[in-house]
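Q: After the sequence you'll find the predicted model.
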Amino acid sequence: MSTEAVHYDVHDAKIHLSRIIERVERGEEIIIDRAGTPVAKVVPLGRGANRTAIGSLAGQLDIPSDWDSPQTTSQVLAGVRNGGTIEITDRGHPIARLVPVSDDRSMLAELVEAGRVVAPTGGGPVPLPPKLGDENVDVAASLAAMRNEERS
């Protein structure tokens, strides 16, 4: 098979259409010229897989046996970590995308910088405020205790 496409003029293409189709079926590309100027290209059509039945792709796919191994997953995640994006599809339709998380700055850091919040100074869990409407809890005393704890 040559690397350069074969040319036919329109008249010869009409006469030898079946021959042109045979060549195209073998993978060749044919150019049709009108008065020496290329006007059309005849190329092989990509054949789609018949995916209507279970096993219709049997023997046509090469899926490595370790496709779901931790090492393969690590390689995929390393690609994302390095800036790559992985698109996940379901029957050819995109359903999710793995993208790198921007770690430039956290939302908290942005809010602190803007002066809208104060960064936490202590460690540990944040106590929940008293439940409103609970008659057994002195809300004012609970809030005063929380403030005193913050100040110390």
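A: Here it is on my side, so go on. Numbering: from 1, shown residues only.

Q: contacts, neighbours, all on C-alpha from now
A: Noted.

Q: Give the burial count for M146, as a bare number.
A: Residue neighbour count, defined by other CA atoms under 10 Å, stands at 14 for M146.

Q: which parts of the helix or strand where it lies are buried?
A: Assigned by DSSP states H and E, M146 belongs to helix 139-151. Taking 16 or more other CA atoms under 10 Å as the neighbour-count basis, helix 139-151 is seen to contain the buried residues V139.

Q: repeat for stretch 13-26
A: Neighbour-count burial for stretch 13-26 [16+ other CA under 10 Å]: 13, 20-21, 23-24.

Q: I'd like these laid out as JSON lines, including distance to V42 and secondary structure.
A: What follows is the buried residues of stretch 13-26, written out as JSON lines (distance: CA to CA, whole Å; DSSP: H, G, I helix; E, B strand; the rest coil):
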{"residue": "A13", "distance to V42": "11", "secondary structure": "helix"}
{"residue": "I20", "distance to V42": "8", "secondary structure": "helix"}
{"residue": "I21", "distance to V42": "8", "secondary structure": "helix"}
{"residue": "R23", "distance to V42": "10", "secondary structure": "helix"}
{"residue": "V24", "distance to V42": "7", "secondary structure": "helix"}
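
Q: Comparison target, given below:
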Amino acid sequence: MPKEPHEPNGNPPVTVEPSPDNPQNPLNISGLLEDLYGEDYPELDFNYTLSVSGKSKTIDLPGDRQIITSPGGEATFTNLDTGETVTVNITGSFHTTENEDEVTEWVSTGRSLLLDPEAGFVLVSGRFTWTDSGGVITETLSGHGQITPVIDLLL
């Protein structure tokens, strides 16, 4: 199910997953983009939505672990003022492990959209990790691969 993006305020990076119930349910991300980039990018003075489509599945594994897959996942950003769109594939997987201290270790492999307090709202391709405890980041995004700020896709 899609997760509402939120500001980079110490909360875990947001993973945007396709919704099998309503895959075309757009999220208005204009406020998020303005908060992240508005001062530096006055050309963001328009509304954007994000629609995610494709399948996703969460697979529970032994040892408080999960794999979240999204084969065929796509994210479409739409400029509501011009109608222009940018579509990217987000077919990556997430692997989670929760330890006895309730710290969740996340691993993203492949292509995914993430929101991180330091990296911002990004499209990643590769292997990236982060941890959270009780919904608060304890280690920010790190890893190997390509990180593309979403703003670079839209301008």
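A: Sure thing, it's come through. Please read all numbers here as calculations on a predicted model, not as lab measurements.

Q: Just give the TM-score of the two.
A: A TM-score of 0.16 describes the superposed chains when it is computed by TM-score structural alignment, normalised by the length of the first structure; 42 aligned residues with a CA RMSD of 4.7 Å.

Q: Strands of the second structure, start to end?
A: Shown for the second structure, the strands assigned by DSSP state E span residues 27-28, 48-53, 57-61, 65-69, 74-79, 85-89, 93-98, 103-116, 120-133, 136-149.

Q: wait, which of those is closest to Y37 of the second structure?
A: Within the strands of the second structure, the stretch nearest Y37 of the second structure is strand 120-133; the backing value is 9.1 Å (CA to CA).

Q: other SSEs contacting that closest one?
A: Identification of packing neighbours for strand 120-133 of the second structure by 3 or more CA pairs under 8 Å, 6 or more residues apart in numbering; DSSP states H and E yields strand 103-116, strand 136-149, helix 150-154.

Q: Tell me which of those sits most buried.
A: strand 103-116 (a mean of 22; mean count of other CA atoms under 10 Å).

Q: circling back: and the strands of the second structure: which comes nearest L36 of the second structure?
A: When the strands of the second structure are ranked by proximity to L36 of the second structure (CA to CA), strand 120-133 comes first, at 6.9 Å.

Q: three-state assignment of D12 of the first structure?
A: helix (DSSP: H, G, I helix; E, B strand; the rest coil).

Q: circling back: next, format the helices and strands packed on strand 120-133 of the second structure as TSV and append distance to R127 of the second structure.
A: Written out in TSV, the entries for those read as follows (distance: least, CA to CA, whole Å):
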stretch	distance to R127 of the second structure
strand 103-116	5
strand 136-149	5
helix 150-154	18
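
Q: closest to L32 of the second structure out of those?
A: The nearest among those, by CA to CA, is strand 103-116 at 10.0 Å.

Q: one step back: any chance of the strands of the second structure in CSV, plus distance to E34 of the second structure?
A: Formatted as CSV, the entries for those read as follows, by distance: least, CA to CA, whole Å:
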stretch, distance to E34 of the second structure
strand 27-28, 12
strand 48-53, 10
strand 57-61, 31
strand 65-69, 29
strand 74-79, 13
strand 85-89, 18
strand 93-98, 27
strand 103-116, 14
strand 120-133, 11
strand 136-149, 14
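
Q: can you tell which of the ones you listed is closest to D35 of the second structure?
A: Closest approach to D35 of the second structure among the strands of the second structure is made by strand 120-133 (10.2 Å; CA to CA).

Q: And the closest one, what's buried?
A: Applying a neighbour-count criterion of 16+ other CA under 10 Å, the buried positions in strand 120-133 of the second structure are 120-125, 127-133.

Q: swap in stretch 30-44 of the first structure?
A: 30-33, 43.

Q: Tell me which two in the residues you listed are the farthest apart.
A: When CA to CA is used, the two most widely separated members of the buried residues of stretch 30-44 of the first structure are D33 and V43, lying 14.7 Å apart.

Q: Thought R23 was touching V6 of the first structure, still the case?
A: No - counting by CA atoms under 8 Å, V6 of the first structure does not reach R23; the two are 9.7 Å apart.

Q: what sits against V42 of the first structure?
A: For V42 of the first structure, the contacting residues are 24, 29-32, taking CA atoms under 8 Å, 6 or more residues apart in numbering as the criterion.
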